[in-house]
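A.B. asks: Compute the structure for the input listed below.
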Amino acid sequence: MKAAILKRLGTPLAIEAIPDPVPGTGEVIVDVVATPVLSYAQEVFGGERRYPIELPIVPGCGAIGRVRTVGPDATQLRPGDWVFCDPTVRSRDDALMPDIVLQGWSSRGDGGKRLQRYFHDGPFAERLRVPTENAVRIGDIDGADAARWCALNTLLVPYGGLLASDLRAGEILLVSGATGNFGSACVAVGLAIGARCVVAPGRNQQALADLKRRFGERVRTVALTGDEAGDRKRMQEAAPGPIDCVIDLMPPSVSATTVRAAVMAVRPYGRVVLMGGVGMLGGAGLELPYPWIMRNDITLRGKWMYPKEAVTLMTGLIRCGLLDLGHFDVRVFALDDANEAVVHAAVNGGPFRMTVIAP
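C.D. replies: So this is what the prediction gives:
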C-alpha cells in the first residue's frame, strides 16, 4: 500500500509503498477514506513540539474509513462498515490506570512508548490497523462526505471535557479559548447538548463576530483586554445568570492570568475542567487561591481526550441534527500531496476549518 512516512524530523514526508498491515486478534484493518491534518502537524514533524515519537512513522491522528478485515473477537463490525478510527488507544491490562497513546501521533511515559511501538503507524496511508474497540461505527454515509466527518476528530476533544463537567441542559457554560480550533468546536457542542448560553471570550474580534453570526443570541461574546479582574467581571456580566461551568482549552502560548480570569468567573458550587496547555512551554503555571476553591466548593478537574462512548454519542448528535457538520470548511488533498497538505494546514487553521488527506 501507499503511505506518507516521516523518516527524520525536519524533512518532508516520503510517499512510498510499504507492506499492508496484518491484523492480529483484537484488531481491525480499515481502508482509510479521509484523515485530518492537524494545524500544528508541521511543528510536530519539524521537531518544534518535541513529541516523543519513534521514527520512522506513518503519522496522522484519527480517520474516517471502511472496515476491510475484522478479527475473530469482532461481533458487530462487518467488512464495509463506515467507522471512525479513534486515535486514542488505551492499554488493556490496567483498567484503573491505562496507558494512553494517540496512534501515529504521540505517547507519554514508558508504558505509552511500549504501546506506541505496537500501535505505531497512523492513517496517512491507504490502510490502517487499529484495536477492535477503536473502529467505531458511524452508520452509512456518502463517501463524498467522509472528509467533513473528519470534524469528529476536533469535536470529540471538547465533548470529552463537557462530559467530564456534567454540563446539563439549561446551564450556562463559559469556554475559555472560544476563538480557537477546539474552543469554537466546544461552543458548537455545548449548544448542541443544551446549554442555555455559552459565554465566549477572546481577542480575535473577527472570530467572535463569526461565532455570533453562526449561533445567534445563545452565544455571548466578550472581548478580552488583558486586565484579569476587568475581564472576569465582563465575562460574568455577559452571562444571563451565574456561570455554572468553565472549560479551558487555551493553548500553551497563552498566559496563566488569561486562563485564571475565566476559571474564577465560575459561580460558587460550579465546575471547572482544564484541557488546555498552560505551563507546557515553561513559564508560570495556573495558580488558584486555595480559599476560593475550598470556601466556594469549586469542583476542579483535568481531562485529556474523551471516553470510549463519546464517539457513538457524538455521532447521535450529528445524526439527529443537533450538531451540523456543515459549519466546517474542508480542503482535501491526495495522499501524494501530503506535504502540501501539511503546509496548508499550518497557514489555514482556526475555527471550523479543516485540511484533510484522502488516500
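
A.B. asks: use CA for all of it now, contacts and neighbours both
C.D. replies: OK.

A.B. asks: Please identify the buried residues of stretch 85-102?
C.D. replies: 85-90, 99-102 (16 or more other CA atoms under 10 Å).

A.B. asks: quick one: which of those residues sit in strands?
C.D. replies: Counting by DSSP state E, those place 85, 88-90, 100-102 in strands.

A.B. asks: Out of these, which is nearest to Met305?
C.D. replies: Nearest to Met305 among these, counting by CA to CA, is Thr88 at 7.6 Å.

A.B. asks: Gln103 is in contact with that closest one, correct?
C.D. replies: Yes - using CA atoms under 8 Å, Thr88 is in contact with Gln103, at 6.6 Å.

A.B. asks: Please enumerate the strands of the stretch 151-300 of the chain.
C.D. replies: Ranges of strands in the stretch 151-300 of the chain, per DSSP state E, counting those that start in this stretch, are 172-176, 197-202, 219-223, 245-248, 271-274, 299-302.

A.B. asks: Report the inter-axis angle for the first one versus strand 197-202.
C.D. replies: So the one you mean is strand 172-176. Angle of strand 172-176 versus strand 197-202, following axes from the mean of the first three to the mean of the last three CA atoms, to 10 degrees, is 20 degrees.

A.B. asks: again with the third one
C.D. replies: Taking the same axes, to 10 degrees, strand 219-223 and strand 197-202 form an angle of 20 degrees between their directions.

A.B. asks: Now the second one, please; I'll put the structures next to each other:
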Amino acid sequence: MKAAILRDFGSPLVIEDIADPKLGTGEVIVDVVAAPVLSYANEVFSGARQYLLPTPVVPGCGAIGRVREVGPDATRLKIGDWVFCDPTVRSRDNALMPDITLQGWSARGDGGKKLQQYFRDGPFAERFRVPTENAIPIGNLEPTNAGHWCAINTLLIAYGGLLAMDFKAGETLLVSGATGNFGSATILTALAMGARAVIAPGRNTHILSDLTRRFGERVIPVHLTGDPVADGSALMQASPAPIDAVLDFLPPSVPASVARTAIMAVRPYGRAVLMGGVGMLGGEDLALPYPWIMRNNISILGQWMYRPEAVTGMVGLIRSGLLDLSHYALTEFPLEKANEAVIHAAANPGPFKLTTVRPTP
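C.D. replies: As a prediction, the model looks like this:
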C-alpha cells in the first residue's frame, strides 16, 4: 500500500509503498478515505514542537474511512462500515488512569510512549490499524462527503470540554480564545447543544464579525483591550445572563492574565474548564484567588481531549442537523501531494478552514 512517511524531523514526507498492516485481536483495519492535516503539522514534522513521535513513522491524527477487516472480538462492526478513527488511543489495563497516545501524532508520558510502540503509524496511508474501540461507526456516507466529516477531529475536543463541564441547554457560555480553531469549534458545538448565548472575547475584529455573521445574535462578541479590569467588566456587562461556564482554549503565547480575567467573569457556583496552552512557554502563573474560588463555590477542571463516548454524541449532533459541517471550507489533496497539503494547512489556519489528504478515492 502507499503511505506518506516522515523519515526524520525536518525532512519532507516521502510517498512510497510499504507493507499492509496486519490484523490482531482487538483491532480493526480501515481503508482511509480522508484524513485531516492540522494547521500546525509543519511544526510537528519539522521538530519545532518536539512532540514524542518516533521516526520513521506514518503520521496523521484521526481519519474517516471504511472497515476493511475486523478482529474476532468485534461483535457489531462489519466490513464496509463507515467509521471515524479516533486518534486518542487509551491503554486497556488501567481503567482508572489510562495512558494515552495520539496515534501517528504524539504521546503522553512513559506509558503513552510504550503504547505508541505498537499503535504507532497514523492515517496518511491507504490503510491503517486501530484498536477496535477507536473505529466508531458514523453511518452511511457519500465518499465525497468524507472530507467534511474530518472536521469532527477538532469539534470533538471542543465537545470534550463542554461534556466535562456538564454544559446544559439554556446556559450561557464564555469561550476564552473564541477566535481560534478550537474556540470557534466550541461556539459551533455549544450552539448546537442549545446554548442561550455564547460570549466571544477577542482582539481580531474580522473573526469576531464573521462569528456573528455565521451564528447571529446568540453569539456576543467582546473586543478585548488588555486591561483586566475593563475587560472583566465588559464581559459581564455584555452577557444577557450570568455566565454559567467558561471554556478556555487560549494558546501558549497569551499571558495568564487574559485567562484569569475570563475565568473570573463566571457567576457564583459557575464552572471553568481549561484546555488551552497558557503557561506552556513560561510566564506568570494563572494565580486565581483562593478566597474567590472557595466562597463562590467555583469548579475548575483541566481536560485533555475527550471521553470515548463523545464521538457518538458528536455524530448525533451532526446527523440530527443541529451541527452543520458545511461551515468548514474544505481543501483536499491526494496522498501523493501530502507535502503540498501540509504547506496549504500552515498557510490557511484559522476558524472553519479544513485541509485533508485522500489516500483512497
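
A.B. asks: Give me the TM-score for these two chains.
C.D. replies: Overlay of the two chains. TM-score (TM-score structural alignment, normalised by the length of structure 1): 0.99; 359 aligned residues with a CA RMSD of 0.6 Å.

A.B. asks: Export the buried residues of stretch 85-102 of structure 1 to CSV and append columns for distance to Ala238 of structure 1.
C.D. replies: Shown next, in CSV, are the buried residues of stretch 85-102 of structure 1 (distance: CA to CA, whole Å):
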residue, distance to Ala238 of structure 1
Cys85, 39
Asp86, 37
Pro87, 37
Thr88, 36
Val89, 40
Arg90, 40
Asp99, 41
Ile100, 38
Val101, 39
Leu102, 37
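
A.B. asks: ok, now how distant is Gly285 of structure 1 from Val263 of structure 1?
C.D. replies: 13 Å (CA to CA, to the nearest Å).

A.B. asks: Nearest the middle, which residue of structure 2 would you pick?
C.D. replies: Thr154 (3.1 Å; CA atoms, centre = their mean).

A.B. asks: want to try JSON lines for the strands of the stretch 151-300 of structure 1, with distance to Asp31 of structure 1 and mean neighbour count as columns?
C.D. replies: Compiled in JSON lines, these are given as follows (distance: least, CA to CA, whole Å; neighbours: other CA atoms under 10 Å):
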{"stretch": "strand 172-176", "distance to Asp31 of structure 1": "36", "mean neighbour count": "28"}
{"stretch": "strand 197-202", "distance to Asp31 of structure 1": "38", "mean neighbour count": "25"}
{"stretch": "strand 219-223", "distance to Asp31 of structure 1": "39", "mean neighbour count": "22"}
{"stretch": "strand 245-248", "distance to Asp31 of structure 1": "35", "mean neighbour count": "28"}
{"stretch": "strand 271-274", "distance to Asp31 of structure 1": "35", "mean neighbour count": "23"}
{"stretch": "strand 299-302", "distance to Asp31 of structure 1": "34", "mean neighbour count": "14"}
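
A.B. asks: would you turn the ones you listed into JSON lines with distance to Thr258 of structure 1?
C.D. replies: Output for the strands of the stretch 151-300 of structure 1, formatted as JSON lines (distance: least, CA to CA, whole Å):
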{"stretch": "strand 172-176", "distance to Thr258 of structure 1": "9"}
{"stretch": "strand 197-202", "distance to Thr258 of structure 1": "10"}
{"stretch": "strand 219-223", "distance to Thr258 of structure 1": "12"}
{"stretch": "strand 245-248", "distance to Thr258 of structure 1": "10"}
{"stretch": "strand 271-274", "distance to Thr258 of structure 1": "13"}
{"stretch": "strand 299-302", "distance to Thr258 of structure 1": "17"}
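
A.B. asks: of all those strands, which lies closest to Lys113 of structure 1?
C.D. replies: That would be strand 299-302 among the strands of the stretch 151-300 of structure 1, by CA to CA, at 22.3 Å.

A.B. asks: chain center to stretch 330-350 of structure 2, what's the gap?
C.D. replies: Using CA atoms, centre = their mean, to the nearest Å, the distance from the centre of stretch 330-350 of structure 2 to the centre of the chain it belongs to is 18 Å.

A.B. asks: Fine, thanks again, bye for now.
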